[in-house]
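Novice: just a sequence and a predicted model for now, questions to come.
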Amino acid sequence: MEIDAWVWWLIGAVGLGIPLVMTAMPEFGMFSAGAVVAAVVAALGGGIVAQVLVFVVVSVALVAVVRPVAARRNAQRPNLRTGIDRLKGRSAVVLERVDRGGGRIKLAGEVWSARSFDADQSYEPGQEVDVVEIDGATAVVM
């Protein structure tokens, strides 16, 4: 029993879909789509040259068009900061005097130990300060 060419193309499309899922590389999905279009050409009676040509053209066109669009869209996505990185740059309120030796602030609804960024600077209760960085469990403020 001989297997039709379109079946081989579909097997190839599935085979290219596996690395897409395993590696999250979208190029494999584009090659898989090219194989599906080549399967359609084969099912419609196109010769092997037409099948391979359609596979190559569709795959290359998808990589050439979709990849730059996806990269541009990814570059426009806002950088989501999580954990302590999201606290940098936020404002806090001084609860207990903050100087180079320490103190307490209220940051994002929680009480944090803090110290001043500038060793000569101190902040009194009620003052608003900005978080410069997080050093362990201590907010460095100015």
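Specialist: Nice, thanks for sending it over. Numbers count the residues shown, from 1 in each chain.
Novice: from here on, contacts and neighbour counts on C-alpha atoms
Specialist: OK.
Novice: which strands and helices sit next to the longest helix along the chain?
Specialist: Across the chain, the longest stretch assigned as helix under DSSP state H is helix 48-76. In terms of contacts (3 or more Cα pairs under 8 Å, 6 or more residues apart in numbering; DSSP states H and E), helix 48-76 is packed against helix 26-43.
Novice: and the longest helix of the chain with helix 26-43, angle?
Specialist: 150 degrees (axes from the mean of the first three to the mean of the last three Cα atoms, to 10 degrees).
Novice: chain center to helix 48-76, what's the gap?
Specialist: 21 Å (Cα atoms, centre = their mean, to the nearest Å).
Novice: got it, and stretch 86-96?
Specialist: So, by Cα atoms, centre = their mean, the centroid of stretch 86-96 is 27 Å from its chain's centroid.
Novice: A further structure is provided below for comparison with the first:
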Amino acid sequence: MNDIDAWVWWLVGAAALGIPLVMTAMPEFGMFAVGAVAAAVAAGLGAGVVLQVLVFVVVSVALISVVRSLAARYTVQRPQLATGIDALKGKQAVVLERVDGTGGRIKLAGEVWSARALDTDRTYEVGQQVDVVDIEGATAIVL
């Protein structure tokens, strides 16, 4: 064991940290593996054990802090493009069958939808333009 250089041990450690990275999909293991590779480079350049460990810790912590802050920034942002049901809210539709508080039919985004009026006392006649305010299941709520 004494005849194996320290940089080899760091590379073995990097490979060992790569296994749980692949198995668990936890990126922190990958960052520790990169820190181990950096420590292997330091060991290959002749740095002492204390400096090797320091390089491992500094690189690993720096990567974790940078990647976590970037990940937090992207998880807070909502997608700019509305898709699915969210894309239909606020759109205009044309009444195909009389719509009241109990039901009716509209043409929304080229498709026929069941619909009902938001205000149960209100009715919308055929050909009238309505605004979709919400979608409940397969029913558009119109105003």
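Specialist: Looks like it arrived, so ask away. Values in this document were obtained by computation on a predicted structure and should not be read as measured data.
Novice: now the very next helix or strand once past the longest helix of structure 1: which residue numbers in structure 2?
Specialist: Per DSSP states H and E, the first helix or strand lying C-terminal to helix 48-76 of structure 1 is strand 91-99. Strand 91-99 of structure 1 corresponds to residues 92-100 in structure 2, going by TM-score structural alignment.
Novice: please spell out which residues along the longest helix of structure 1 are buried.
Specialist: Gln51, Val52, Val54, Phe55, Val56, Val58, Ser59, Val60, Leu62, Val63 (16 or more other Cα atoms under 10 Å).
Novice: before we move on, what about stretch 2-13 of structure 1?
Specialist: Ala5, Trp6, Trp9, Leu10, Ile11, Gly12, Ala13.
Novice: the closest residue to the first one other than its chain neighbours: what's it in contact with?
Specialist: What it means is Ala5 of structure 1. In space, and not counting its chain neighbours, Ala5 of structure 1 is closest to Ala42: 6.0 Å by Cα to Cα, 6 or more residues apart in numbering. Shown in contact with Ala42 of structure 1 (Cα atoms under 8 Å, 6 or more residues apart in numbering): Ala5, Trp6, Ile48, Gln51.
Novice: nearest residue to the third one in space, ignoring adjacent ones along the chain?
Specialist: Put plainly, it is Ile48 of structure 1. Distances taken as Cα to Cα, 6+ apart put Ala42 closest to Ile48 of structure 1, at 7.6 Å, once the chain neighbours are dropped.
Novice: if I look at that neighbour, how far off is Val132 of structure 1?
Specialist: Separation of Ala42 of structure 1 from Val132 of structure 1 (Cα to Cα, to the nearest Å) stands at 63 Å.
Novice: and for Gly12 of structure 1?
Specialist: 54 Å.
Novice: what do you get for Ala61 of structure 1?
Specialist: Taking Cα to Cα, one finds Ala61 of structure 1 at 47 Å from Val132 of structure 1.
Novice: just Arg72 of structure 1 next, same as before
Specialist: Arg72 of structure 1 is 31 Å from Val132 of structure 1, by Cα to Cα.
Novice: so how much does stretch 55-69 of structure 1 differ from structure 2 once superposed?
Specialist: Compared with structure 2 after the fit, stretch 55-69 of structure 1 shows a mean deviation of 1.5 Å (mean Cα distance after the TM-score superposition for structure 1).
Novice: contacts only, for Asp99 of structure 1.
Specialist: With Cα under 8 Å, 6+ apart, Asp99 of structure 1 has these contacts: Arg115, Ser116, Ala119, Asp120, Gln121, Ser122, Tyr123.
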